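Peer 1: fold the following.
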Amino acid sequence: MLIRTEAPADILAIDRLLKSVFETEAEADLVMTLRENGHLTLSLVACTDEGEVVGHLLFSPVTIEGDDLSWQGLAPLAVAKAYQGKGIAAALVEEAFSTLPEFGYPACVVLGDPQYYGRFQFKPAADYGLHCQWEVPPGAFQVRSLTEYSVAEQLAGRKGLVEYCPEFNGL
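Peer 2: Next up, the predicted model:
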């Protein structure tokens, strides 16, 4: 399995993957729109030895109370159904967590299952006074530092609303 940055030749394969994994085409449309609008910070793919794209992970910018702190939002994360449960999603996430800090991105947020994302050291964002722009179940909105500095140290007393790129409002 090869984990690498998306290439232009991967765009249609990513689109097909997202449409096959999610119930609607909303995530595929979101990724395409983020890409077209230049709001794609990091897009990774997992490929088989034959070059088939079987996993995808995307990060895009988020703001805290309107301030750009270079934080990122993880969404979406997808693995082809035939390849789920084989550690591909974890490999994508770990690769991203080693890559993002190299480019100066100190932390990220995710909206998802706390049990699943907890294994990647995500913590409830509410513990740091952060909340999502949408109404979500308790604990579903989570945050994680990507550097040696804790989330609290990075926030330096800031708290409040975390907003994703406007493209997410169409979901």
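
Peer 1: make it CA atoms for all contacts and neighbour counts henceforth
Peer 2: Fine.

Peer 1: the residue nearest in space to the middle of the chain: what's its closest spatial neighbour, skipping adjacent residues?
Peer 2: With distances taken as CA atoms, centre = their mean, the chain has residue 74 as the residue nearest its mean C-alpha position (1.3 Å). Closest residue in space to residue 74, ignoring its immediate chain neighbours: residue 59 at 4.7 Å, by CA to CA, 6 or more residues apart in numbering.

Peer 1: let's compare: structure for the following, please.
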Amino acid sequence: MLIRTEVPADILTIDALLRHSFDTEAEADLVMTLRENGHMTLSLVACNEAGEVVGHIFFSPVTVGGQDLGWQGLAPLVVKAEYRGQGIGQTLMREGAEILAELGYPVVVVLGDHSYYRKAGYVTAAEHGLRCSWPVPEEAFMVQELLPPALSGHQGLVEYSAPFSVLPA
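Peer 2: Below you'll find the model as predicted:
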């Protein structure tokens, strides 16, 4: 499995993967809007031996208490149905975290399945005094510190960029 940075030729393939993998087209529309409006920090794809894109992860900026601290939001993460359960999502998260840390981005937040993201090193954000701007279960909003002590001294509301407001609640 090859993990690499998204290139322009991947955009339509990623869009199709997102449209096929989620119940609505909201995630695909979100990624396209974030990309077009300069809110993409990092986008990685996982390719099989034939070069087919079978997974995707996307990171974009978030604010904490109204401040831009270089923190990133992971959304979305997707793996083609027939490739799930092979560790591709975990590998995408690990590679993404390594690249973001190398680039100086200190923290990543994610909204999702606690048991799944915990395997990648995420912890409940509330443990650090952070809360999500949407009404979600506390255990679903998680954080990972890439460059300690970036979480120290920062608490409050974490907000994603405006294009996220189009997602269904």
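
Peer 1: returning to what we had before: so where does the residue nearest to residue 74 of structure 1 fall, helix or strand?
Peer 2: Here residue 59 of structure 1 sits within strand 53-64, counting by DSSP states H and E.

Peer 1: name the helices or strands packed onto that strand?
Peer 2: helix 11-21, strand 42-47, strand 72-79, helix 88-99, strand 160-164 (3 or more CA pairs under 8 Å, 6 or more residues apart in numbering; DSSP states H and E).

Peer 1: got the angle between it and strand 160-164?
Peer 2: Relative orientation of strand 53-64 of structure 1 and strand 160-164, computed by axes from the mean of the first three to the mean of the last three CA atoms, to 10 degrees: 140 degrees.

Peer 1: strand 53-64 of structure 1: which residues count as buried?
Peer 2: Neighbour-count burial for strand 53-64 of structure 1 flags 53-64 (criterion: 16 or more other CA atoms under 10 Å).

Peer 1: burial measure for residue 113 of structure 2, as a count.
Peer 2: Other residues lying near residue 113 of structure 2 total 12 when counted by other CA atoms under 10 Å.

Peer 1: surely it and residue 140 touch.
Peer 2: Yes - with contact defined as CA atoms under 8 Å, residue 113 of structure 2 reaches residue 140; the gap is 5.9 Å.

Peer 1: make a markdown table out of the helices and strands packed on strand 53-64 of structure 1 and add distance to residue 129 of structure 1.
Peer 2: Formatted as a markdown table, those follow (distance: least, CA to CA, whole Å):
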| stretch | distance to residue 129 of structure 1 |
| --- | --- |
| helix 11-21 | 32 |
| strand 42-47 | 26 |
| strand 72-79 | 17 |
| helix 88-99 | 23 |
| strand 160-164 | 6 |
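
Peer 1: so which of the ones you listed gets nearest residue 136 of structure 1?
Peer 2: strand 160-164 (12.7 Å; CA to CA).
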